[in-house]
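Visitor: Sequence and predicted model, in that order:
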Amino acid sequence: MTLMTSRQERRQGQSIVRGKFVPDSTHDQRLLDRPGGSDWLHMDPWRVLRIQAEFVEGFGQLAELPPAVTVFGSARTRPGDPGYEMGVQLGAALARAGYAVITGGGPGCMEAANKGAREAGGVSIGLGIELPFEQKLNDYVDVGIEFRYFFVRKTMFVKYADAFVVLPGGFGTLDELFEAVTLVQTGKITQFPIVLLGTAFWRPLIEWIKESLLSHGMISAQDPDLLHITDDPDEAVKLIVDSRRRADQAELEARVQAASADHNGT
């Protein structure tokens, strides 16, 4: 009996479809398309229920995670590449520091960080996404969730992380990086380190931010300091640990001050 291994396959949330059942577009594409007529009046309200279900699934699976760090990077990086090996070292260092590692669950740098965490005895999380081309969760993921909608997945990356570490990557990595920077810049998330790992890759971007954005007044003078850059995975983890320690100390001091104020008021 010959197995049909060449059929196209796609994950859609908790489902797998193959062959002729693979649609021509993804759920994200259909959500963002603006069809003619008034059909959207009847379709979009029902999509809200599916979106709600994805949020519930993500919250339910991730709510009891230990402190975690989200790692981004290219899916095209191969084992043996310096970026891949750096990802393995980073995942292991985060696990040793007591952090779970969250990635997009795919190959490349994502696989590397999941591998490092798993082999160091840490918790390895993969948050996948439905794409026009199949990209399955890598084998080093302990807990994996497949999402239909990018914006639901992005919420999970941020909500359950204490920091982001960004390895070299392409458009998707840049999208995730600048979304995180915007959330910190606008105060939507606080005490949230963003570390760029790979000086040679990221330094031209930092220089452009300073020479173009800052010099034209598009950002504030302190905004470039939101990005930390290093070649050392252990230094990246130390930045995250130190930030968490400062946040805990500030929270403790605030509680002491509040308790003192209450006591003096009575």
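Guide: Cool, got the structure.
Visitor: From here on, just use CA atoms for contacts and neighbour counts.
Guide: OK.
Visitor: separation between the residue nearest to Met86 when sequence neighbours are not counted and Pro132?
Guide: Excluding the flanking residues, the one nearest Met86 by Cα to Cα, 6 or more residues apart in numbering is Pro233, at 7.0 Å. In this view, Pro233 and Pro132 are 33 Å apart by Cα to Cα, to the nearest Å.
Visitor: Which one's more surrounded, those two?
Guide: Neighbour totals were compared for Pro233 and Pro132, and Pro233 leads with 23 against 16 (other Cα atoms under 10 Å).
Visitor: ok now do the more buried one, which residues does it touch?
Guide: Contact analysis of Pro233 by Cα atoms under 8 Å, 6 or more residues apart in numbering lists Met86, Gln89, Leu90, Ala93, Leu197.
Visitor: Out of these, give me the one that has the most neighbours.
Guide: Leu90 leads the contacts of Pro233 on contacts (other Cα under 10 Å) with 29 neighbours.
Visitor: And Ser124, how close does it get to Arg78?
Guide: 19 Å.
Visitor: The two - which one has more neighbours?
Guide: Neighbours were counted for Ser124 and for Arg78 using other Cα under 10 Å; Ser124 has more, 27 against 16.
Visitor: Might one say that that one is in contact with Ala100?
Guide: Yes - contact criterion Cα atoms under 8 Å: Ser124 and Ala100 qualify, at 6.0 Å.
Visitor: Please enumerate the shared neighbours of those two.
Guide: Shared contacts of Ser124 and Ala100 (Cα under 8 Å, 6+ apart): Ala117.
Visitor: so who does the spatially most central residue of the chain touch?
Guide: Centroid-nearest residue in the chain: Phe157, 3.9 Å away (criterion: Cα atoms, centre = their mean). For Phe157, the contact set (Cα under 8 Å, 6+ apart) comprises Thr70, Ile102, Thr103.
Visitor: before we move on, what about Tyr140?
Guide: Glu111, Asn114, Lys115, Arg118, Ser124.
Visitor: Most neighbours among those residues, which one?
Guide: Going by other Cα under 10 Å, Asn114 tops those with 36 neighbours.
Visitor: chain center to the helix or strand where that one lies, what's the gap?
Guide: Using DSSP states H and E, Asn114 sits within helix 109-119. Counting by Cα atoms, centre = their mean, to the nearest Å, helix 109-119 is centred 14 Å from the centre of its parent chain.
Visitor: and the comparison structure, right after this:
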Amino acid sequence: MVEIESLAAFEQHLASGRSLANVILQGLDLTGHTRALLTADLTGTVFLGCQLEKDALQTVLAHGAMVFPPFSGLPYSPYRGSLYTPEELYAGFDPTRPESYADTPDARIYAYWNARGGAHPPTLLEMLAQRLHDHAITDAMEEVLAHQGRPRKVVAIMGGHSMRRGQPDYRAVVELARELAGLGFFLVSGGGPGAMEATHLGAWFARRSEAELDSALALLSKAPSYQDREWLARAFEVRALWPLRDEDRPACESLGIPTWHYGHEPPNPFATHIAKYFANSVREDGLLTIARGGVIYSPGSAGTIQEVFQDACQNHYNTVGVVSPMIFLGQEFWTRTRPVYPLLEQLARGHDYARYLLLTDSREHIVRALIDFDRELEARAAR
């Protein structure tokens, strides 16, 4: 079925003379197009949250079209047709007044979600709206990943939200992500602060010089933790000083996948695409599933360790059709501080994914492993 998610695309579809039969229309204000709808073939047409005039609504229902009505009073659209951007979520934020974050759509949605039961909404309708929203986000994310008809080479970097700007671990993630983005990999993360921010910062600076990156890191280190008042302001200052140039954007795009379940952590503004969910379980599983090019684990705590074994389960049973690399950055951390790697190595014995495990402190080894795996995938596809 054809999906139409913007008014411009709808008007272009009509102008081309194509039928509306078996077309999905998502989140459109169609109040000015009643005449066209009254005469259209609406066999199998689906209207998701569209605004329709009374005559149009009666006609589409009479012709057997399926209509999902819009919700009222929500600070978000359950039927949105695209991912979020930092500009949308942070609309109204003034870096000179960090407290202005409370007035942004991101903060307002989190406040609304919190006030209505958080992860346990009090009404079926509220729960339905959230699930429809998350379904729409997944659909929009799949469109971004199928870039110009060709799947992106998705690599995820996981790690702790408490990783501070200015730390060696933070810089290591930035430099790794920067190199991978420059090689054509599409970086994704959990979309929050710490190691997640470092992932997207690296992609943002994929076409910038080492000196520019050094200056940006020095500026960000003035507010090391996401709990610092100036944390978000410093990020927007870096964005303003080193904006994405049009010619660099294809190499510097990245995807953050945060959740309002952890809404006290603002989404980091260096991700060019933001797939923000209400349901953390959907977000976690989806993030690992799309990282078919491999997952890199930088130092983290309980959340990162949860992701390690969730990813291991996918690989152990090959539930997504691809067994992909699990790479651990930091030998001391993953064998002594959080001795996860020895257990995982034992668990993987006799299984295909054992040969895709890597424990290293070397950026070069990580890059080589991911390039080799990407070539392996291409060779499989060519057979």
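Guide: Structure's in. What do you need? Note that the structure is predicted; figures quoted are calculated from it, not measured.
Visitor: Let me see the TM-score of these two.
Guide: Put the two chains on top of each other and the TM-score (TM-score structural alignment, normalised by the length of the first structure) is 0.74; 234 aligned residues with a Cα RMSD of 3.1 Å.
Visitor: sorry, back to before: farthest pair within the contacts of Pro233 of the first structure?
Guide: Farthest-apart pair in these is Ala93 and Leu197; separation 13.3 Å (Cα to Cα).
Visitor: Now do the same contact list for Val155 of the second structure.
Guide: Per Cα under 8 Å, 6+ apart, neighbours of Val155 of the second structure: Phe185, Phe186, Leu187, Val188, Ala291, Arg292, Gly293, Gly294, Val295, Ile296.
Visitor: if we go to 10 Å?
Guide: Residues near Val155 of the second structure by Cα atoms under 10 Å, 6 or more residues apart in numbering: 177, 180-181, 185-189, 288, 290-296, 324-325, 370.
Visitor: Please apply the same query to Ser324 of the second structure.
Guide: Residues near Ser324 of the second structure by Cα under 10 Å, 6+ apart: 155, 291-295, 311-312, 314-315, 318, 352-353, 355-357, 370, 373-374, 377.
Visitor: how about it, what's its match in the first structure?
Guide: Aligned counterpart of Ser324 of the second structure in the first structure: Phe192 (TM-score structural alignment).
Visitor: That match: what secondary structure?
Guide: coil (DSSP: H, G, I helix; E, B strand; the rest coil).
Visitor: Val67 of the second structure now?
Guide: strand.
Visitor: Not counting sequence-adjacent ones, nearest residue to it?
Guide: Spatially, and ignoring its direct neighbours in sequence, Val67 of the second structure is nearest to Phe47 (4.8 Å; Cα to Cα, 6+ apart).
Visitor: Which secondary structure element is home to the one you found?
Guide: Counting by DSSP H and E, Phe47 of the second structure is part of strand 46-48.
Visitor: Tell me the residues of the first structure aligned with that strand.
Guide: Going by TM-score structural alignment, strand 46-48 of the second structure lines up with nothing in the first structure.
Visitor: what's downstream of that strand, the next helix or strand?
Guide: Defined by DSSP H and E, the subsequent element after strand 46-48 of the second structure is helix 54-62.
Visitor: mind checking how far Lys154 of the first structure is from Gly198 of the first structure?
Guide: For Lys154 of the first structure relative to Gly198 of the first structure (Cα to Cα), the value is 23 Å.
Visitor: For the two, indicate the residue with more neighbours.
Guide: Higher neighbour count among Lys154 of the first structure and Gly198: Gly198, with 19 against 16, using other Cα under 10 Å.
Visitor: Might you report the residue contacts of the more buried one?
Guide: The neighbourhood of Gly198 of the first structure, defined by Cα under 10 Å, 6+ apart, consists of Pro82, Gly83, Met86, Val166, Leu167, Pro168, Ile229, Thr230, Asp231, Asp232, Pro233.
Visitor: Going by distance to Asp44 of the first structure, which of those wins?
Guide: So of these, ranked by how close each gets to Asp44 of the first structure (Cα to Cα), first place is Val166, at 34.2 Å.
Visitor: if we can go back for a sec, buried ones among the contacts of Ser324 of the second structure?
Guide: 155, 291-295, 311-312, 314-315, 353, 356-357, 370, 373-374 (16 or more other Cα atoms under 10 Å).
Visitor: quick one: which of the residues you listed sit in helices?
Guide: Judged by DSSP state H, those include Asp311, Ala312, Gln314, Asn315, Leu370, Phe373, Asp374 as members of helices.
Visitor: Make CSV out of those residues and add distance to Ala382 of the second structure.
Guide: Shown next, in CSV, are those (distance: Cα to Cα, whole Å):
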residue, distance to Ala382 of the second structure
Asp311, 26
Ala312, 27
Gln314, 24
Asn315, 23
Leu370, 18
Phe373, 14
Asp374, 12
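Visitor: so what sits against both of Ala93 and Leu197 of the first structure?
Guide: Joint contacts of Ala93 of the first structure and Leu197 (Cα under 10 Å, 6+ apart) are Gly87, Pro233, Glu235, Ala236.
Visitor: May I see the contacts of Phe157 of the first structure organised as JSON lines, with neighbour count added?
Guide: Formatted as JSON lines, those follow (neighbours: other Cα atoms under 10 Å):
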{"residue": "Thr70", "neighbour count": "25"}
{"residue": "Ile102", "neighbour count": "30"}
{"residue": "Thr103", "neighbour count": "25"}
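Visitor: Looking at the contacts of Gly198 of the first structure, which are in strands?
Guide: Val166, Ile229, Thr230 (DSSP state E).
Visitor: mind listing what the second one touches?
Guide: Contacts were defined as Cα under 10 Å, 6+ apart; by that measure Ile229 of the first structure touches 165-166, 194-200, 202-203, 206, 235-236.
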